[in-house]
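J.: coordinates only, sequence not included:
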């Protein structure tokens, strides 16, 4: 009897699951998003995914990897002690949520797969430098991320670093981070990954952004009177700088100026007592025809570990939303405690659709979006609590204390 079907693409998160199926010769079919079974069972379109016997349906890379290891009867790659297993989960979560999203903010725009914004790329580069320092601090003293032998944390993390080595980490970067490259070279040679990195060579230089070519205007057929040629400008007046391209307008700009000036609300919220003054002011001025309210929930709360790391995740998400800062306001909080926490938030967005505001962030699909009804007492109370942070969050009927949070303003 087949052990199930694994759905993957060529993206980073699919490399280890595919490698495990191949290495352990599991009776698992490998398919993709075009499979009708995938479309039926996974409406969120998230990869990797797994369908097994008895109605088993899995998403989230850590869950899929663990299930494949269980099918293979492999225990050593998961960590040999309970403490090691916790650390394996920690590193997988760290690379999945923090490293992938931050590095993608750099290489996706450079590859032309996301809007190019130099300010956003510089901010992501600075954050990635801090992340690399954390990884390097571990690998400068130890051979692997957990213990003294390869675990699945190393395998997954190596594919994430490998993607950056194929795009933004060049030979100059490697010369400064030899401990990480030594680790990558060792781990990528493991049979679970070696098929992916057979002919791997470091880049000489990072990928460079190439601005899209401007379309040439068609010449008019009507003949125009010849004009005398103007003398070419003097050499000193000529410039080698490329012409500055006009920045594309944000789609929400077409909605025009609203009655509620969002900057006025942001100033009021920042300077006044939240419950006593800010919340009453908000509902007095809120116009449901011009603005919409949304509950935004992180999809992968089961992969979060330390609360400060979850709060950093919010900060990174907010940094990637700066392109829409004129059209939205929001608060997101971390609830719960270390190794048992989640992220949820309340946002006000220009217009009635969340997508134009949020899709400027490469990781916007890592969150789910539920429209709130400003006339619903329950929805109003949720939004008020997101503004005030002074009451526990109710999750699945259970109260969770707010540990931290951030405001997008």
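T.: Everything's here; your move. Note that the coordinates shown come from a computational prediction; the quantities given were computed from them, not determined experimentally. Numbers count the residues shown, from 1 in each chain.

J.: use CA for all of it now, contacts and neighbours both
T.: Fine.

J.: surely residue 121 meets residue 102?
T.: No - using C-alpha atoms under 8 Å, residue 121 is not in contact with residue 102, being 9.3 Å away.

J.: when the two are compared, which one has more neighbours?
T.: The residue with more neighbours, out of residue 121 and residue 102, is residue 102; 25 against 21, by other C-alpha atoms under 10 Å.

J.: sec struct for the more buried one, please.
T.: Put simply, residue 102 is helix when judged by DSSP: H, G, I helix; E, B strand; the rest coil.

J.: and for the nearest residue to it once chain neighbours are set aside, the neighbour number?
T.: Sequence neighbours aside, residue 124 is the residue nearest to residue 102 in space, at 5.8 Å (criterion: C-alpha to C-alpha, 6 or more residues apart in numbering). Close neighbours of residue 124, defined as other C-alpha under 10 Å, add up to 21.

J.: surely residue 124 is in a helix?
T.: Yes - residue state for residue 124 (three-state DSSP) corresponds to a helix.

J.: so which residues of this structure form strands?
T.: 4-7, 28-31, 49-51, 57-59, 291-298, 328-337, 340-350, 367-372, 393-395, 398-400, 402-408 (DSSP state E).

J.: export these to a markdown table and tack on mean neighbour count and distance to residue 280?
T.: Converted to a markdown table, the strands of the chain look like this (neighbours: other C-alpha atoms under 10 Å; distance: least, C-alpha to C-alpha, whole Å):
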| stretch | mean neighbour count | distance to residue 280 |
| --- | --- | --- |
| strand 4-7 | 21 | 49 |
| strand 28-31 | 17 | 53 |
| strand 49-51 | 25 | 45 |
| strand 57-59 | 18 | 41 |
| strand 291-298 | 21 | 16 |
| strand 328-337 | 23 | 17 |
| strand 340-350 | 23 | 15 |
| strand 367-372 | 16 | 18 |
| strand 393-395 | 15 | 21 |
| strand 398-400 | 13 | 25 |
| strand 402-408 | 19 | 19 |
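
J.: and the ones you listed as TSV, adding distance to residue 21?
T.: As requested, the strands of the chain are exported to TSV (distance: least, C-alpha to C-alpha, whole Å):
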stretch	distance to residue 21
strand 4-7	9
strand 28-31	7
strand 49-51	12
strand 57-59	16
strand 291-298	29
strand 328-337	35
strand 340-350	30
strand 367-372	29
strand 393-395	36
strand 398-400	38
strand 402-408	39
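
J.: presented hereafter is structure B, for comparison with structure A:
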């Protein structure tokens, strides 16, 4: 029997989908991933490879009957049996639903979280996911499980640290059942961080070797500084004037004096907010994203800050509302995350309020209300 072959680089999570499906279907698939068999940019661009796979994409599959195909979802479908594809039209539709969900919802967000830790792109934001059933479709593993598990693989390796995963025991157990093909997955102990230096070093550098003499002369000419233009008398006089080291040094560091001068306490009110469940705020960048959930209505201004570090980053803020009551209850659309915070009306004339306003509007001070140092903040106006 001639084995069907899968051409791919090593540790390719997309290829794992086909290998897991092949095990469930008892299909024999030979993986060609060593540098001798597969070297990205070389072996996948040879005339023979391009004849079979014109798009030169990988993983690439070649069947023992001569069938050739690429794109991991197409390959995994080909090597799967009927049970994995879904035993009924309804189950097959649900399988396709989860395969699409993994590609459109999980993978883009996972990439922005994982790839910065691998120095392949800048950092963005993570995703959230919770499982309620043992399997996405039916009572046994299908392509839906295989596709989602492989999409989550690098999340578990790079960023889903133990403290984060504790809240999802069922998902963790379900994921680890697929280790027979994945091998023993070394789960992330501490979330990897974006390394700007490593990212810069990983970027391709401009090659200057092999330039002709004429090209080298043109490059030197382009790099040479342009001759300085002569200044007229007016420009010389402006250049001779002493320059301030800090052009904004004469401006006040905070606008609170102006606020108290023009604040109308009859038409406006000040409020202090603080997160009810700070122990649940484990990652600072996730907590900072939650602040935006409050900024949904237009009858207020606020300075909301994040204090402390990971596993201890409470959210608090000072708000200026029009009127004497909170505006959130006036509209269901304004109540996003509203009940996740405590709200306390402030006395504009008290020393405590003036200290809070000064600290929260300038992002400087002791922040004794919180008891932790300032980390980052957001302004809503």
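T.: All right, it came through fine. All figures in this text were calculated on a predicted structure; none of them were measured in a lab.

J.: can you pull the TM-score for these?
T.: Between these two chains, after superposing, the TM-score reads 0.44 (TM-score structural alignment, normalised by the length of structure 2); 191 aligned residues with a C-alpha RMSD of 3.0 Å.

J.: what is the burial count for the residue nearest to residue 123 of structure 1 when sequence neighbours are not counted?
T.: Nearest residue to residue 123 of structure 1 in three dimensions, chain neighbours excluded: residue 319, at 7.8 Å (C-alpha to C-alpha, 6+ apart). A count of neighbours around residue 319 of structure 1, defined by other C-alpha under 10 Å, yields 16.

J.: residue 319 of structure 1 and residue 387 of structure 1, how far apart?
T.: Distance check for residue 319 of structure 1 against residue 387 of structure 1: by C-alpha to C-alpha, to the nearest Å, it reads 19 Å.

J.: just residue 186 of structure 1 next, same as before
T.: Taken as C-alpha to C-alpha, the span from residue 186 of structure 1 to residue 387 of structure 1 is 48 Å.

J.: more neighbours: which of these two?
T.: residue 387 (22 against 15).

J.: show me what contacts the nearest residue to the more buried one once chain neighbours are set aside?
T.: Distances taken as C-alpha to C-alpha, 6+ apart place residue 331 nearest to residue 387 of structure 1, at 6.4 Å, with adjacent residues excluded. Residue 331 of structure 1 is in contact with 345, 346, 347, 386, 387, 405, 406, 407, 408, counting by C-alpha atoms under 8 Å, 6 or more residues apart in numbering.

J.: and those residues, which two are the farthest apart?
T.: Within these, 347 and 405 form the most distant pair, 13.4 Å apart (C-alpha to C-alpha).

J.: make sure residue 304 of structure 2 is indeed in a helix.
T.: No - under three-state DSSP, residue 304 of structure 2 falls outside any helix and is assigned strand.

J.: that one - nearest residue in space that isn't next to it in sequence?
T.: Spatial nearest neighbour of residue 304 of structure 2, excluding adjacent residues (C-alpha to C-alpha, 6+ apart): residue 317 at 3.9 Å.

J.: so the one you found is in contact with residue 272, correct?
T.: Yes - Residue 317 of structure 2 is in contact with residue 272 according to C-alpha under 8 Å; the separation is 5.8 Å.

J.: these two: who's more crowded?
T.: Shown here are residue 317 of structure 2 and residue 272; by other C-alpha under 10 Å, residue 317 has more neighbours (23 against 20).

J.: ok, and what's touching the helix or strand in which that one is found?
T.: Element membership for residue 317 of structure 2 (DSSP states H and E) is strand 315-322. By C-alpha under 8 Å, 6+ apart, the list of residues contacting strand 315-322 of structure 2 from outside reads 267-275, 278, 287, 291, 299-307, 327, 356-357, 360, 370.

J.: which of these fall within helices?
T.: Counting by DSSP state H, those place 287, 291, 356, 357, 360 in helices.

J.: filter those residues to the buried ones?
T.: Among those, the ones that count as buried by 16 or more other C-alpha atoms under 10 Å are 287, 291, 356, 357, 360.

J.: got the residue ranges for the strands in the stretch 51-200 of structure 2?
T.: For the stretch 51-200 of structure 2, applying DSSP state E, counting those that start in this stretch gives strands covering 60-62, 68-70.

J.: kindly reformat those strands as JSON lines containing distance to residue 181 of structure 2 and mean neighbour count.
T.: Below are the strands of the stretch 51-200 of structure 2 laid out as JSON lines (distance: least, C-alpha to C-alpha, whole Å; neighbours: other C-alpha atoms under 10 Å):
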{"stretch": "strand 60-62", "distance to residue 181 of structure 2": "18", "mean neighbour count": "24"}
{"stretch": "strand 68-70", "distance to residue 181 of structure 2": "20", "mean neighbour count": "19"}
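
J.: these into JSON lines, with extra columns for distance to residue 100 of structure 2?
T.: Below are the strands of the stretch 51-200 of structure 2 laid out as JSON lines (distance: least, C-alpha to C-alpha, whole Å):
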{"stretch": "strand 60-62", "distance to residue 100 of structure 2": "20"}
{"stretch": "strand 68-70", "distance to residue 100 of structure 2": "17"}
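
J.: how about those strands, which one is nearest residue 197 of structure 2?
T.: strand 60-62 (33.5 Å).

J.: show me what the closest one is packed up against.
T.: Counting contacts by 3 or more C-alpha pairs under 8 Å, 6 or more residues apart in numbering; DSSP states H and E, strand 60-62 of structure 2 is packed against strand 4-7, strand 68-70, helix 72-79.
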